[in-house]
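Chemist: All I have is the shape, not the residue letters:
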């Protein structure tokens, strides 16, 4: 679908800022620990500077001038809908076309050859298991339809490369559709309003203007699609009206009314928690509760309503059983796990919240249910999350959400199409967007138990909606909040961030280290030094198990620049195979928010061979362009994943992009060690204390509460 393609491209092209870290008491750096241990720097390297600690000067020859963040891929005019979510903000500038600024000079330390395949041997090493193939089925379009669209595009001065996407989005009559309504080109990914206006003028001449009904209709849909990329499932009518006016539409109110009348968008009245909203007039002339008028695309409106109906169905069809749930609860290892077992015993729908340590509790529920003879499974959002679950439950019981729905993992389907299970615990629930949530809930059979579990402090899904947060806020089912704290200094730090407090923690084993920096170049240099030398030597975690997390893809300290610098230091090479060499760390994102990390093993005529945590994966030649280097990634990409050590980079130009959820997510990815390259000063503490998350406009909470009111009135 065009919207899905747009989401994929949006996750790779937009503008990003940088981000910061704990600024209060600065713990002694890893470098300081090395100095205390008598570590000697090699002559001609930067080890001496690192050992000197935070006050060390930038390496000789480096420009200390701070670089400005790169601009958004979209024009930064005021016609945009609400500010982008973290997911959108982090997908900055990947396809901008600007070359990243020069990476810091690598130190003359030999990089270890990849253990699996020597860098000089591009010959494919056959794995014992057949590799997973990431190939997508090729789509074949009617050549005549494509050629007809290509002719219309040429007439309007548009790139011929848009022909196949136009047929995919508009159908085989796309050429006629574009000739009659040129602004439909806005349905294609990457097309901006000024492009569409120029295309329309070329085809229509003087017949078109800013108030052309066709233009206004297309703009309304385009603005709502862009809002969905930023996480919203709907927008207030006033927001849309303002955005239309900033696109030179003089009759914005009439344009919205026309779009509603034609069914292009749906209109809703939302009466839930609307600060400053005007009371609604009732039929009796009295004033009802405050309402706001929301407009949304039917795709997301139907997903939210389908999800609400599915959740309500699970509550209504649950009948319970005579199994000894109390004994099962008593046999669990923690009070929180016991509370979760007891809650699931009496309800078909339960929510469970907690941090990383609390993941053991839904696993304990599933194990208890299986002991009672039920078909119980636990599903994680990522493959790495599944591996952590499997440590508690075994490979057959732990699945991924995608694998469960596709039938490649788990119990399969009943004759009626529902999942063949009695109990399903879904971890990482905040990472499920509203459409995936609706699909998952629809697949759970009547009478089954569904437990949705997750950490409410992490970043919301990369796709539209905030399904888990809305369900928690609606309070329409039993809720269990874990009392199991995450252990160690990292757990203590992250727990404080979750309640808006950034405090210094005792870290006698250098579990948490703050490395102050003055400018982006120093931030890059310090990051490379930590990953390649300091963390392996002092903490004992190799570079292959250390992950760098930074706010955005573009910018002076984005993933592009950091990955270039880390590759030069850790695995230098010419990038012979589509920009990659054996030993390169990479990430593959089949969809926004779902990240598959791996290491390049080799290349052959079929494509690139990866090792993804022990699973062989083949990336076909035509899919290699979807890979990115993976030594550094954004916090949104890292959600649901964990590493032994993490280096979070927070440049000074990222302060405005910081939220508590971003910091909480990034800091919580490290198991044993967290280094923070801190250039944000007090901006970090201010964000943690005052900006919980970038808001999203959704309807699910209102729909759930309305359902509850109607049932109470019956």
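Modeler: Thanks, I have it. Note that the structure is a prediction, hence the values are computed from the model and not measured. Numbering: from 1, shown residues only.

Chemist: CA only for contacts and neighbour counts going forward, please
Modeler: Noted.

Chemist: And residue 266, how close does it get to residue 220?
Modeler: 11 Å (CA to CA, to the nearest Å).

Chemist: if you count what's nearby, which of the two comes out ahead?
Modeler: Taking other CA atoms under 10 Å, residue 266 and residue 220 do not tie; residue 220 has more neighbours (24 against 17).

Chemist: Assumed the more buried one was part of a strand.
Modeler: No. The assignment for residue 220, made by DSSP: H, G, I helix; E, B strand; the rest coil, is helix rather than a strand.

Chemist: And it, how far from residue 695?
Modeler: Taken as CA to CA, the span from residue 220 to residue 695 is 21 Å.

Chemist: What of residue 154?
Modeler: 41 Å.

Chemist: Of all residues in this protein, which one is nearest the centre?
Modeler: When CA atoms, centre = their mean is applied to the chain, the residue found nearest the centroid is residue 593 (3.2 Å).

Chemist: so what's it up against?
Modeler: Applying CA atoms under 8 Å, 6 or more residues apart in numbering, we find residue 593 in contact with 87, 431, 461, 462, 463, 636, 637, 639.

Chemist: Please apply the same query to residue 197.
Modeler: Residue 197 touches residue 183, counting by CA under 8 Å, 6+ apart.

Chemist: Can you list the helices and strands that the one helix or strand residue 450 maps to packs against?
Modeler: Assigned by DSSP states H and E, residue 450 falls within strand 449-454. Contacts defined by 3 or more CA pairs under 8 Å, 6 or more residues apart in numbering; DSSP states H and E place strand 449-454 against strand 349-353, strand 423-426.

Chemist: Got another one to weigh against that:
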């Protein structure tokens, strides 16, 4: 990793082209999953624009690292695969099942929103008030407060409690839930792709982009591109300068930086880049500043046009009660999908908070269960007995408390389930439940992954009304819930259900937009139980110190923690391979297949690509006949952005690459192998969230120091259960990151939405 792959003036998807490189020569292919993974790897700090814009810039956040930032390079299709020839027609199994379930659930949410007679408290789309909004933006920029009635809307009617509310319409029936092996939608028709190829060729863009352009723009893609060449920015990985070049080639003298179409496309693109960095919305002044950095002559007009066309929505971030005059009103701008998700999530949480939890045993039964527990476990039981929404915080050892809750709830007759972020986390929690169940002889562990629960591939299934067939859901790894997943989950709960969100607040936040768990903790709208069960041993002591900003030396008599100093990236790779292949198996007794390497990014001389290549050469050499993979290779499969499933290669044939992911067979069509599958001996910290291994080797090369933060170090170090080796070339940057670099802020609307719901409830109570 001799040179970072991004520069202080490049966004996460804007690599510096090499000498003599053309505008479309961007190097190795990078997927949307890569971009989300790397953005989240830096605590949501990846920029939404160039570094001087103030919108989460590299200069501000320190995202200029060896992370995999060569986005846009997948303009070139995988070698030997032409997606126009039926690529993607085969199934992606679990991935497509999940996506289909999400589509169905979103349609249900949209129908439910449309059926409401009143708008959301927190503000609505202002396409009919574009001029007034522009005046408000300028007022905010000048330090003034916009007119109080600019965003005024009537309040929604109060939600009924569970006892008096009717069952929600439009729910997904259990029969309608997609099968685990649901096929992937077919690619666009060959004639559509061919017409798009011609347009791309005329504009100097790679013709291999055609299938993705046709899929992104749908029917009439050719006409849409000719009418608005900047629509090319809707294709993941295409950069603004590439879209500008394409537009110049197609429009000639008609093309100019002030083109209204260009302003709208750049505004939407900036909001999409912000979402990759974890934001669900952006401050309007920051967004207009970012547009100015992209050479948009009149950023205010561009924003006004985007709002008027309904391609983005604007919202008011009003002061809370008693804050009037203490801080200015902010104008936030966001994409509709995230606005809908946050509003649906806030509405669903309000439904839970206003609902009486379903009875499962008497209050005396719950008290007896709590009395038999100790400390914070008893507090958790008492909180869940009387509340529909409870938050639980703690490290790995604290999982014994949700496990105890689950056992007691099932004894009291509740349909209780747990859900984890990853299959490895699911298997680990299931083993914890089995240990307690062996003593009392209860049924098999009721635990699933969040994705499997929503798709119907795992869990209790859905009842006749489309709600999850459960009374209590404990969600572990709650910090990994992005706003869309959280909205789907809450909307899927039946009336009267209890929801417990449990997790370690010190780990990296979700790859997708939002910071749901942190926002709920800060909102103080429900009981919060902090576990007092410490993680044991030297590893627990080390990680606990990192959580409060201290990197302490710990006594490790059994080599639980080992520091391996290195001088450069080449030595870091050499020592890492030595540790995995020889030292850890010999000295610690953990075999290589149960040891995982964690490094700050995918690219560079000590990124996941380089480390995986070196580890494969030593642990499982082979010709890589199947897209670089051989049977037996350790892999990670990414069925969707932000999701990583560890596994191994079974075989490859004409059907595709056959994988086994935590015992589940998966077939990845050959056309998708390059963008969905990586070797899995070395991961990024975000890929490793929700998983633990007996031994972990964390690689900290010297030129990746700007990627380090307290959440990153906390996450990486806490993935080890028995042994941690740190290949250390970061010198003083490591303790400095732990002490001084907290999680980067994310702009979200959920706190304001929750505050509005709370104020409305207080007003109803007072009335």
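Modeler: Cool, the structure landed. Computed from a predicted model, the values in this text were never measured in an experiment.

Chemist: still on that earlier bit, now the two most distant members of the contacts of residue 593 of the first structure.
Modeler: Spatial extent of these (CA to CA) is set by the pair 463 and 639 at 13.1 Å.

Chemist: where exactly do the strands run in the stretch 351-500 of the first structure?
Modeler: For the stretch 351-500 of the first structure, applying DSSP state E, counting those that start in this stretch gives strands covering 376-380, 398-400, 423-426, 449-454, 479-481.

Chemist: which one of the ones you listed lies closest to residue 237 of the first structure?
Modeler: That would be strand 449-454 among the strands of the stretch 351-500 of the first structure, by CA to CA, at 32.4 Å.

Chemist: which bit of the second structure covers that closest one?
Modeler: Alignment of strand 449-454 of the first structure against the second structure: residues 498-503, by TM-score structural alignment.

Chemist: which one in the first structure is aligned with residue 737 of the second structure?
Modeler: Per TM-score structural alignment, residue 737 of the second structure is aligned with residue 687.

Chemist: doesn't its match fall inside a helix?
Modeler: Yes. Checked against three-state DSSP, residue 687 of the first structure lies within a helix.

Chemist: residues near the residue nearest to it when sequence neighbours are not counted, how many?
Modeler: Of all residues not flanking residue 687 of the first structure in the chain, residue 659 sits nearest, at 5.2 Å (CA to CA, 6 or more residues apart in numbering). Counted with other CA under 10 Å, the neighbours of residue 659 of the first structure add up to 25.

Chemist: distance of the aligned residue in the second structure for residue 659 of the first structure from residue 736 of the second structure?
Modeler: Here residue 659 of the first structure is matched to residue 709 in the second structure, going by TM-score structural alignment. Taking CA to CA as the measure, residue 709 of the second structure falls 9 Å from residue 736 of the second structure.

Chemist: before we move on, what about residue 361 of the second structure?
Modeler: With CA to CA as the criterion, residue 361 of the second structure and residue 736 of the second structure are 51 Å apart.

Chemist: Kindly report the same for residue 415 of the second structure.
Modeler: 47 Å.

Chemist: Give the aligned equivalent of residue 341 of the second structure in the first structure.
Modeler: By TM-score structural alignment, residue 341 of the second structure lines up with residue 303.

Chemist: Next up, the contacts around its match.
Modeler: Contact partners of residue 303 of the first structure, counting by CA under 8 Å, 6+ apart, are 434, 435, 438.

Chemist: out of those, who's nearest residue 681 of the first structure?
Modeler: Of all the contacts of residue 303 of the first structure, residue 681 of the first structure sits closest to residue 434, with 36.2 Å by CA to CA.

Chemist: Wait, that closest one touches residue 469, no?
Modeler: No. Using CA atoms under 8 Å as the test, residue 434 of the first structure is too far from residue 469 to be in contact (11.0 Å).

Chemist: circling back: let me have the strands of the stretch 351-500 of the first structure in a markdown table, extended by distance to residue 247 of the first structure.
Modeler: A markdown table is the format used below for the strands of the stretch 351-500 of the first structure (distance: least, CA to CA, whole Å):
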| stretch | distance to residue 247 of the first structure |
| --- | --- |
| strand 376-380 | 43 |
| strand 398-400 | 43 |
| strand 423-426 | 43 |
| strand 449-454 | 40 |
| strand 479-481 | 45 |
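
Chemist: Go through the helices and strands packed on strand 449-454 of the first structure and name the closest to residue 703 of the first structure.
Modeler: strand 349-353 (16.6 Å).

Chemist: what's that closest one aligned against in the second structure?
Modeler: Using TM-score structural alignment, strand 349-353 of the first structure pairs with 389-393 in the second structure.

Chemist: mean per-residue distance, that stretch to the first structure?
Modeler: Its aligned residues in the first structure lie a mean 0.6 Å from stretch 389-393 of the second structure after superposition (mean CA distance after the TM-score superposition for the first structure).
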